[in-house]
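Colleague: Predicted model, plus sequence, below.
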Amino acid sequence: MNVADLNTINFEEGAVLLIDKPLDWTSFDVIRKIRNLIKIKKVGHAGTLDPLATGLLIVCTGKYTKKINEYMAQEKEYTGTFTLGATTPTYDLESQPENFKPYDYLSEADIQNAVQAFLGEIDQVPPIHSAIKKDGKRVYELARKGMDVKLEPRKIIIKEFEVDASQLPEVGFRVVCSTGTYIRSLAHDFGLALGCGAYLSSLRRTRIGTFRVENAVSIDTFEEIIKERKNRNLQQNT
């Protein structure tokens, strides 16, 4: 996305905005902010990022909201870290680590060998603390009430999976995967395969299809550009 284009885009007609979502913001926080700035209601995003994740969020406005499903279906790339030696109920740091186990017996070869089991088409069970609906209700709402939630595995594709185990207990990773993949579940399942447990400790989405986070703007930069655009328009009309 060319930043200069933000000065001329007709948001009502339709635009594709690449936003680098900040930490601790929900994806809807970004949508609400953009709606308030550009003063139109027809704004949506192509794929949720959890609050503790950063990175590429595709935001569509106006007529381009019809393209959201098309963008959501494209493969995605993520980087981040897994932390070995514990699990969390949410599979990330939205909840506290528990079930601590030793991990220092693992060799570099053990960790690299575990990667191989996750390449290609695999079955993955989504986390119960997710927005998937079951019997008409979000499963995270059921999980928070302490209800027993069972989800069926789904077919996903892990096209590329690279790890760096030089800084244990943190394992750096890069993943290229199909839509519908939960990186939190990948962290949890990776920990199970190693026998010591793991949870997702940081996550950044770096690519969706051909769209890259390097071409995205921060929400602060977006706000600054839109406010400057409004000020120019006011000056031209006075």
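Modeller: Sure, I can see it.
Colleague: contacts and neighbour counts: CA atoms only from here.
Modeller: OK.
Colleague: Okay, and the most centrally placed residue in the chain sits in which element?
Modeller: For the chain, L49 is the residue whose C-alpha lies nearest the centre (Cα atoms, centre = their mean; 3.4 Å). Counting by DSSP states H and E, no helix or strand carries L49.
Colleague: Following element in sequence after the longest strand seen in the chain, please.
Modeller: When the chain is parsed with DSSP state E, its longest strand is strand 154-167. Moving toward the C-terminus from strand 154-167, the next helix or strand (DSSP H and E) is strand 170-177.
Colleague: For the helix or strand that that next one is followed by, name the packing helices and strands.
Modeller: Per DSSP H and E, the first helix or strand lying C-terminal to strand 170-177 is helix 183-194. For helix 183-194, the elements it packs on are helix 108-116, strand 198-208, judged by 3 or more Cα pairs under 8 Å, 6 or more residues apart in numbering; DSSP states H and E.
Colleague: ok, structure two:
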Amino acid sequence: MNTYEQGQVLLINKPLHWTSFDVVRKIRNSIGIKKVGHAGTLDPLATGLLIICTGKFTKKINEYMAREKEYSGSFTLGATTPTYDLESEPGNFKSIENLSYEEIKNTNQKFTGEILQIPPAHSAIKLEGKRVYQLARKGAEVKLEPRKILIKEFEVGEIRLPTVDFRIVCSTGTYIRSLANDFGEALGCGAYLSSLCRTRIGEFKLEDALSIEELANSN
């Protein structure tokens, strides 16, 4: 039994446009075993830390998924999208010329601490046995119940309108896309997630992660 079958935790920097399963499939081919899984999905348009478990360590996936997450990225104000990110086209354009920097900076306070969040209709959550994004793509009305999440830290960084940079530390189950949409709603102008990078999961940090190429070259 090789070390991958015995169990390893691999920290991978997921590239832009790759699905989390694309990474799993690539690593399966690279290390030559089938028992490989990831501990927490990153959307195709997100980059950053993906924890990959191999062999016997796939039993630890739920444990790693439950850990605190940290993200950095940007919202774009003045429009919304059906998916709350750039997987779909922006629309519902509204003026942001009357927004003050102070108003934008202070809006994070409405989303700090324990809050209720409605997940996006375009997500992998199951409703009546089907993924809700499949229902949403068919034009069906999707109603999801709010979920309790914890936003431990929410920093508004540089503001270069219409773009607002952020850093967020949150509990598992938090949808940053929903947070972007809710942030824009609170400002009255709409917003969508325009970039996202996961920088930490529990004690695991992005700076310690390998690229797909680096992992392939190490085998």
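Modeller: Good, I have the coordinates. Everything numeric in this text was worked out from a predicted model, so none of it was measured.
Colleague: mind listing what's buried in the longest strand of the first structure?
Modeller: Buried residues in strand 154-167 of the first structure, counted by 16 or more other Cα atoms under 10 Å: 156-159, 161-163, 165.
Colleague: what's the mean gap between it and the aligned bit of the second structure?
Modeller: Here the mean offset of strand 154-167 of the first structure against the second structure after fitting is 0.9 Å, by mean Cα distance after the TM-score superposition for the first structure.
Colleague: list the helices and strands that strand packs on?
Modeller: Using 3+ Cα pairs under 8 Å, 6+ apart as the test, strand 154-167 of the first structure ends up in contact with helix 108-116, strand 120-124, strand 170-177.
Colleague: okay, the ones you listed, which one's buried deepest?
Modeller: Among these, strand 170-177 has the highest mean neighbour count (mean count of other Cα atoms under 10 Å), at a mean of 21.
Colleague: Can you tell me what sits against that one?
Modeller: The contact list for strand 170-177 of the first structure (Cα atoms under 8 Å, 6 or more residues apart in numbering) reads 75-84, 156-165.
Colleague: Which part of the second structure matches that strand?
Modeller: Aligned using TM-score structural alignment, strand 170-177 of the first structure spans residues 163-170 in the second structure.
Colleague: With the first structure overlaid, how far apart is that stretch on average?
Modeller: So stretch 163-170 of the second structure averages 0.2 Å relative to the first structure (mean Cα distance after the TM-score superposition for the first structure).
Colleague: Please state the offset of that stretch from the chain centre?
Modeller: Put simply, stretch 163-170 of the second structure sits 12 Å off its chain's centre (Cα atoms, centre = their mean, to the nearest Å).
Colleague: go on, stretch 148-167 of the second structure?
Modeller: Taking mean C-alpha positions (Cα atoms, centre = their mean), stretch 148-167 of the second structure and its chain are 14 Å apart.
Colleague: if I look at whatever residue of the first structure lines up with A209 of the second structure, how far off is G136 of the first structure?
Modeller: For A209 of the second structure, the aligned position in the first structure is A216, judged by TM-score structural alignment. As judged by Cα to Cα, to the nearest Å, A216 of the first structure and G136 of the first structure stand 35 Å apart.
Colleague: what's the answer for V43 of the first structure, then?
Modeller: 25 Å.
Colleague: between these two, which one's more packed in?
Modeller: For V43 of the first structure versus G136, the count of surrounding residues by other Cα atoms under 10 Å is larger for V43: 23 against 7.
Colleague: Quick check: closest non-adjacent residue to the more buried one.
Modeller: Nearest residue to V43 of the first structure, sequence neighbours excluded (Cα to Cα, 6 or more residues apart in numbering): T61, at 4.5 Å.
Colleague: That neighbour maps to what in the second structure?
Modeller: So, by TM-score structural alignment, T61 of the first structure is matched to T54.
Colleague: count of neighbours near the aligned residue in the second structure for A117 of the first structure?
Modeller: Superposed on the second structure with TM-score structural alignment, A117 of the first structure falls opposite K110. Number of residues near K110 of the second structure (other Cα under 10 Å) recorded here: 12.
Colleague: From S72 of the second structure, how far out is K110 of the second structure?
Modeller: Counting by Cα to Cα - K110 of the second structure and S72 of the second structure are separated by 18 Å.
Colleague: ok, the closest residue to A124 of the second structure other than its chain neighbours - how many residues close by?
Modeller: Leaving aside its sequence neighbours, A124 of the second structure sits nearest to R131 (Cα to Cα, 6+ apart; 5.1 Å). Number of residues near R131 of the second structure (other Cα under 10 Å) recorded here: 15.
Colleague: contacting residues for R131 of the second structure?
Modeller: Neighbour list for R131 of the second structure: 123-125 [criterion: Cα under 8 Å, 6+ apart].
Colleague: Filter those down to the buried ones, ChimeraX style.
Modeller: Typed into ChimeraX, the line below selects the buried ones among the contacts of R131 of the second structure, using 16+ other Cα under 10 Å:
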select :123
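Colleague: out of the contacts of R131 of the second structure, who's nearest I176 of the second structure?
Modeller: S123 (11.8 Å; Cα to Cα).
Colleague: tell me the SS of that closest one?
Modeller: coil (DSSP: H, G, I helix; E, B strand; the rest coil).
Colleague: Identify the residue of the first structure aligned to it.
Modeller: Checking with TM-score structural alignment, S123 of the second structure has S130 as its match.
Colleague: and its match, how far is that from R138 of the first structure?
Modeller: 7 Å.
Colleague: cool, E228 of the first structure as well?
Modeller: From E228 of the first structure to R138 of the first structure the distance is 40 Å (Cα to Cα).
Colleague: distance of P15 of the second structure from A46 of the second structure?
Modeller: Distance from P15 of the second structure to A46 of the second structure, by Cα to Cα: 8 Å.
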